[in-house]
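1. Build the 3D model from these lines:
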Amino acid sequence: MTVAVGVDVYADRAEADAYFAVRGVTAWSDADEAARDAALVRATGWLEGHYRWVGRLVDPSQPLAWPRAGARDSEGRVVDGIPDRVKAACAELALIALTQDLAPPLERGGRVLSERVGSVEISYAAEAPAGRSFPAVDALLRGLTRPTENGVPVRRA
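-> Predicted coordinates for the structure are as follows:
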C-alpha cells in the first residue's frame, strides 16, 4: 500500500519514523512498514472525524482538511501547508493505533447516574459522551482547532 501525504495521511512513514526516532520510541520502528502505514491512515481518519479546524479548505475538492487557507495559530501566525503539530498528532495516534482501536464501539460513557456494586449495574446520563479522548493530541492541536464560546476546542463526538 502506498500512502500519500495530503491525500491519505497527514504524516507519512518517514516523518513518523523521524518523529519517534528522536524521541527514542522503539515500539514504532518495531512494527513492519505496512502496519505503520495502516496506522497512519487510521490516525488521520480519527483526526478528520474529531476536530473542527481553524481556517477553511484551500480547495473544496481536497481529500483532507489540511492544508487550510486563512489559518492562524493561537499566536496569530499564518499556518501554511500541514502544520508540524498536526503531523505530530497523527504520529502519536498512529502509535496507539498499532495496538489499539482508536474508536472502539462503546455503549455509553461519561456521567454516571447510578451504580450498583452487587451484580454490577451502571446507568449513564442520556447526554453522556461516548468515545475516547487523547489529551496529548488535544494539547498538540491547541490553537489549530476552533474554540467554542468558553474557549474549549470543538471536537466532534
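
2. from here on, contacts and neighbour counts on C-alpha atoms
-> OK.

3. Can you give me the neighbour number for residue 97?
-> Neighbour count of residue 97, defined by other C-alpha atoms under 10 Å: 21.

4. Helices along the protein, start to end?
-> 13-23, 26-30, 33-50, 84-97, 135-141 (DSSP state H).

5. which residue is nearest the middle of this structure?
-> residue 47 (3.5 Å; C-alpha atoms, centre = their mean).

6. which residues touch it?
-> Contacts were defined as C-alpha atoms under 8 Å, 6 or more residues apart in numbering; by that measure residue 47 touches residue 90.

7. which residue lies farthest from the center of this structure?
-> Distance-from-mean max, the chain, by C-alpha atoms, centre = their mean: residue 118 at 37.7 Å.

8. Please give the structure of this sequence too, so both can be compared:
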Amino acid sequence: MPLTLDATVGGASANTYITLTAAETYFESRLDITAWDAATDDDKNRALATATRLLDSMYVWANFAVDSTQRLHWPRVFMLDAKRRDTILSTVIPEELGFAAAELANTLLVSDRTLDSDIETQGLTKLVAGSVELEFKDSVFAKIISDLVVNFIPTHWGYLTGQGGFGSVELQRA
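-> Sure thing, here's the model as predicted:
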C-alpha cells in the first residue's frame, strides 16, 4: 500500500518534515541525485518518512515540543533560527530541517544506512590476501546520519547521539 505523507506542522499524524513537492524542488538544484530521480514517488515518500523518524530518534532536540499531541519532535518552543537572529514560529518547520530530511532520504535510497555494516561493526582496517593478514580497529561505530545531513542542523537545535558523537558510547574490542 502506498504511503501518504503528512507534513502537517504539529500534527498528531504527521510523518515527515518536508513534503514530496518541497523535496523535489530542493533536489532541482542538487548534483548527483541519480537514486532520487530513479525512485518511485512511493519510495521517495517512504524514504522521507524514514529520514524524519531517524532524525527524531537520533537527535536530542533543545527545548520542548509545542504540543503534547504532536507526533514529531518539531515544532519546538523558544527555538532560534539557524542564524540565531529570530525565534522560529511554532507554526513552521525550519527549512534546514526539511533539507536535512530530504538529504537523509536520498542517502537511504542509495543504500540502507540503518543496517549494520560488516566492515564497520567488525572494525576491519586492513586485509592482505598473500599469507592472509587482517587488522581491526580498537573501537568502531556505524554512521547512520551523514555529515552532509548533520551540517544542515545548527548545533543550538540539539545534538546527535549514537554514532560516535557526544552522548554515545563506542564499542570496544576485547
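
9. Please report the TM-score between the two superposed chains.
-> Here the TM-score for the pair of chains, by TM-score structural alignment, normalised by the length of structure 1, is 0.78; 148 aligned residues with a C-alpha RMSD of 2.7 Å.

10. ok so, going back, what's the counterpart of the residue nearest to the centre of structure 1 in structure 2?
-> Alignment note (TM-score structural alignment): residue 47 of structure 1 maps to residue 55 of structure 2.

11. what about that match, distance to residue 17 of structure 2?
-> Distance from residue 55 of structure 2 to residue 17 of structure 2, counting by C-alpha to C-alpha, to the nearest Å: 10 Å.

12. which neighbours do the two share?
-> Contacts common to residue 55 of structure 2 and residue 17, judged by C-alpha under 8 Å, 6+ apart, are residue 101.

13. Enumerate every residue touching whatever residue of structure 2 lines up with residue 137 of structure 1.
-> Under the alignment (TM-score structural alignment), residue 137 of structure 1 maps onto residue 149 of structure 2. Each residue near residue 149 of structure 2 by C-alpha under 8 Å, 6+ apart is listed here: 100-101, 103-104.

14. Only whichever of the residues you listed are buried, select them in ChimeraX.
-> In ChimeraX, this line selects whichever of the contacts of residue 149 of structure 2 come out buried by 16 or more other C-alpha atoms under 10 Å:
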select :100,101,103,104
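
15. Output the contacts of residue 149 of structure 2 as CSV; include the columns distance to residue 81 of structure 2.
-> Output for those, formatted as CSV (distance: C-alpha to C-alpha, whole Å):
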residue, distance to residue 81 of structure 2
100, 15
101, 17
103, 20
104, 21
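
16. mapped onto structure 1, which of the contacts of residue 149 of structure 2 hold?
-> Cross-checking the contacts of residue 149 of structure 2 against structure 1 gives 100, 103-104 as conserved contacts, using both residues aligned by TM-score structural alignment, their matches' C-alpha atoms under 8 Å.

17. Now render those residues as a markdown table, adding distance to residue 111 of structure 2.
-> Formatted as a markdown table, those follow (distance: C-alpha to C-alpha, whole Å):
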| residue | distance to residue 111 of structure 2 |
| --- | --- |
| 100 | 17 |
| 103 | 13 |
| 104 | 11 |
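
18. Tell me the one of those residues nearest residue 27 of structure 2?
-> Nearest to residue 27 of structure 2 out of these is residue 103 (C-alpha to C-alpha; 8.8 Å).

19. So what does residue 5 of structure 2 match up with in structure 1?
-> Under TM-score structural alignment, residue 5 of structure 2 pairs with residue 3 in structure 1.

20. and its match, what does it touch?
-> 9, 12, 37, 41.

21. what's the nearest residue to the third one if we skip its chain neighbours?
-> Beyond its immediate neighbours in the sequence, the residue positioned closest to residue 37 of structure 1 (C-alpha to C-alpha, 6 or more residues apart in numbering) is residue 13, lying 6.1 Å away.
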